[in-house]
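# no FASTA, just this:
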């Protein structure tokens, strides 16, 4: 077959028990737009030198046995929108040439063995919406450059060796070793829907999330060392569905005002220093709350029956059960 004259545009061999060694011949298809080889554990070898292409839009070899270093030639895929290399055996540094993928929207390099720093060329990826770098051995300082990625929706840096933060864009950074408190700019990005920074060593006051109206639906700050009170700015997160502040050192009274968040379904405040009565003069709303965890705090007083009657979403079919036992 003369690959140079092939009109093949779409190749999807995912989850087909594909075996053997990945060769460069597949990248010689001149009109190829989509190449999906993922979920084939027995596909081995290294990623060959990639020939320049202005047609390839999506490349996925996720969850294969491909190993070795990511070649600099990856940056010659000038039209690439999606690159999935998650769950392979890549090692070495992420090449600076990754910054040449200026049309890319989704970049997944998680679950590999990458080392070194996040490339300084990342800010060139202006259209990036999803960046996943979790479960590697990346380290050093998290650069301020993420603030330039205005379209970013999710950024996962969990399970690495980062030790400092210069400037944090809203993102997922769970299970690292950060020790600096978080800048308040975290909660003002209009496109952000999920913020997950669980299981780090963040300290200081809780960030002033949602100082402006945002798209946030999930905020998970569990397992840090946050102190102080729950910021009133959370009331601006009108679409918030999940709020997990558990396992910190927050010292505040029960934040009854959160009951006005009409979409809130999960509220976890466990293992903090909340204190005082849970009942207050404020009306307890929480119309859609389904998970409510206040354990291991210092609350006092009683829980009136009217308090539970407001949790209609917890009852079968959302009906109000007035007989509480």
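Sure thing, it's come through. Predicted, not measured: the structure shown is a model, and the values here were computed from it.
# please make it C-alpha for all contacts and neighbour counts, starting now.
Will do.
# so how far is residue 257 from the residue nearest to residue 241 when sequence neighbours are not counted?
Counting by C-alpha to C-alpha, 6 or more residues apart in numbering, residue 264 is the residue found nearest to residue 241 once chain neighbours are left out, at 4.0 Å. Here residue 264 is placed at a distance of 12 Å from residue 257 (C-alpha to C-alpha, to the nearest Å).
# ok, back up a step: contacting residues around the residue nearest to residue 241?
239, 240, 241, 242, 243, 286, 287, 288, 289 (C-alpha atoms under 8 Å, 6 or more residues apart in numbering).
# which of the residues you listed fall in strands?
242, 243 (DSSP state E).
# put the buried members of the contacts of residue 264 into a PyMOL selection.
Filtering these down to the buried ones (16 or more other C-alpha atoms under 10 Å) takes a single PyMOL command:
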select buried, resi 239+240+241+242+243+286+287+288+289
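# second one coming, line it up with the first:
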């Protein structure tokens, strides 16, 4: 190469080490669907490549920003040669493999974001040499091991994120020395031990999350004194203790305060009503007691209020008076109060709650009375749960106006009347639970209009009439259909074969009749099939052999007959089979499910034979012998001999008459033919008697 051409190349590209490191990265990229790397070629200076920013003076790479570019690949160790880098932004891609220790050579680095990738291995300890770091985001990867103890040198950090990995060990107390921290996340890891009290020194902290770990002990009082906190999540650990009574004054800037799925006890502090900007207050699944503060309506910004599954309430009639106060929270989207001890009736003011409400759960309490008709004002409701109370009266017909409803649970109450046909208007409904009430009348056919329904449970009521074929035509039913323990009549419609995605069908304990439809064989996803306690008759359809994933089959207490089909022994997924109290007959196999007597029941079928010894069934051979012996008893033999004697005399007279008639007409029968006829009659009689 000539000196002139060499100088031209240097002037064009310059800083060959930077260019080489970038090309190493390009070679490590295995998938680039957005063609980001297409600009990384010799036609332009590397400082003009996509995602690369250089210093305007010395033309060295300062920023590498490839965030959210759908890239797949790994980081080369040569990236540590980009010694002027101040920012590496590779978040929200599909990079994998370990972080090279060579990144510790980037002494000017201030921002390192590798979050939302698939990096694995231990966190590179040499990053501790990057003492100018302000942002270190490693969240949502597959890192393992502990937080490197060398990281205590990163005292200038403002943001530190370890969330969503597989890290173990304890939270290092020296992080309390990072006085500039504003965001700190340990969420969704496997950290154990207690929350270090030293973290209470982080006076600038705005976000603190330890959600989804195995932390124990109490929350240090010093944490509750970080007045700058706006986001504070303790959810899903093993923490205990009580919430400080003055928490509403020491954490006045909170917007999110979450501590669900722990072991917190004591009352809900009334001071929480003073945090005017609070949007999320969620302490579901704890052991909180007492009443709900009556002035929660002061929380005008409240969006989510969830205290499901605690021990709140006393069973008194005024337990839910707070709902009247919550009507002031015009942005409220989630109200969760299920699984407590609230008494009284559902207040009419429920209908005045925010029309932004999407989730309302009041189930498993001590509530009585009816469902307020004003419920139809909550037009954006997606989830309504009032199950497990003592509610009575009927299901309001205007519930069909809740067009956004996807989940409706009113089961385990004392509701009566009929199922409102207006439920058929709920086109987004996926799960409907109405079991264990006192509902009567027929099943509305227009439930078949709920084309997204995956679960329908109407069991344990007083429903009558036939099963609408429209309901059985809902191919969306994929989880289960339970109509058991009612008084339904008529056949099981052939349309049941449309339920090709259904895994559980229970129509047991009704008064259904007719044959088991062969169309059931089309339900190829079926795992549990319960038809017991009806009046089905006929044989077991051969088509059921197509149900290869069937684990439970109950046909007990019907009027079924015939042999037990051999294919049942070939359904290798079958774990329990109940054929008891029918009229099955013939041989019981010993293969498949019939090889283990604890996995099937054939009680109450008196004409079965063979099978396992522990069943104590007669052999099929002795069954035939017993039948022969029954024929030779005097009670059977005397009438039989009398009948046969009469038959011999009758045939002899008939032969004589026939002979005379033929002789009279000058027709002579061969003697041998007549003799053979008589021998044949005698032989048949002897055989009959011997057998």
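Nice, I can see it. As the structure is a prediction and not an experimental result, all values here were calculated from the model.
# could I get the TM-score for this pair?
The TM-score (TM-score structural alignment, normalised by the length of structure 1) is 0.83; 303 aligned residues with a C-alpha RMSD of 2.6 Å.
# hang on, the earlier thing: residues shared between the contacts of residue 264 and residue 257 of structure 1?
Common neighbours of residue 264 of structure 1 and residue 257 (C-alpha under 8 Å, 6+ apart) do not exist.
# the longest helix anywhere in structure 2 aligns to what range in structure 1?
Counting by DSSP state H, the longest helix found in structure 2 is helix 634-664. With TM-score structural alignment applied, helix 634-664 of structure 2 matches no range in structure 1.
# can you list the buried residues in that helix?
Residues of helix 634-664 of structure 2 classed as buried by neighbour count (16+ other C-alpha under 10 Å): 644, 659.
# which other helices and strands contact that helix?
helix 671-690 (3 or more C-alpha pairs under 8 Å, 6 or more residues apart in numbering; DSSP states H and E).
# so the longest helix of structure 2 versus helix 671-690, what angle?
Here helix 634-664 of structure 2 points in a direction 170 degrees away from that of helix 671-690 (axes from the mean of the first three to the mean of the last three C-alpha atoms, to 10 degrees).
# which residue lines up with the residue nearest to residue 241 of structure 1 in structure 2?
Aligned partner of residue 264 of structure 1 by TM-score structural alignment: residue 574.
# quick check, its match in a helix?
No. Using DSSP: H, G, I helix; E, B strand; the rest coil, the assignment for residue 574 of structure 2 is coil, not a helix.
# any idea how far it lies from residue 591 of structure 2?
Distance of residue 574 of structure 2 to residue 591 of structure 2, given as C-alpha to C-alpha: 12 Å.
# any idea how far the residue lying closest to residue 336 of structure 2 once chain neighbours are set aside is from residue 528 of structure 2?
Distance criterion C-alpha to C-alpha, 6+ apart; nearest residue to residue 336 of structure 2, sequence neighbours excluded, is residue 306 at 4.3 Å. From residue 306 of structure 2 over to residue 528 of structure 2 the distance is 35 Å, taken as C-alpha to C-alpha.
# with neighbour numbers in mind, choose between those two.
residue 306 (22 against 19; other C-alpha atoms under 10 Å).
# which residue lines up with that one in structure 1?
Aligned partner of residue 306 of structure 2 by TM-score structural alignment: residue 11.
# spit out the contact partners of its match.
32, 34, 35, 36.
# can I assume the last one is in contact with residue 56?
No. Taking contact to mean C-alpha atoms under 8 Å, the distance of 11.2 Å between residue 36 of structure 1 and residue 56 leaves them out of contact.
# neighbour count winner among the two?
Between residue 36 of structure 1 and residue 56, counted using other C-alpha under 10 Å, the more crowded position is residue 56 (23 against 18).
# map that one across to structure 2 for me.
With TM-score structural alignment as the criterion, residue 56 of structure 1 pairs with residue 357.
# so which bit of structure 2 is stretch 242-254 of structure 1 matched to?
Using TM-score structural alignment, stretch 242-254 of structure 1 pairs with 552-564 in structure 2.
# now do the buried residues in the matching stretch.
Applying 16+ other C-alpha under 10 Å to stretch 552-564 of structure 2 flags 552, 553, 554, 555, 556, 557, 558, 559, 560, 561, 563, 564 as buried.
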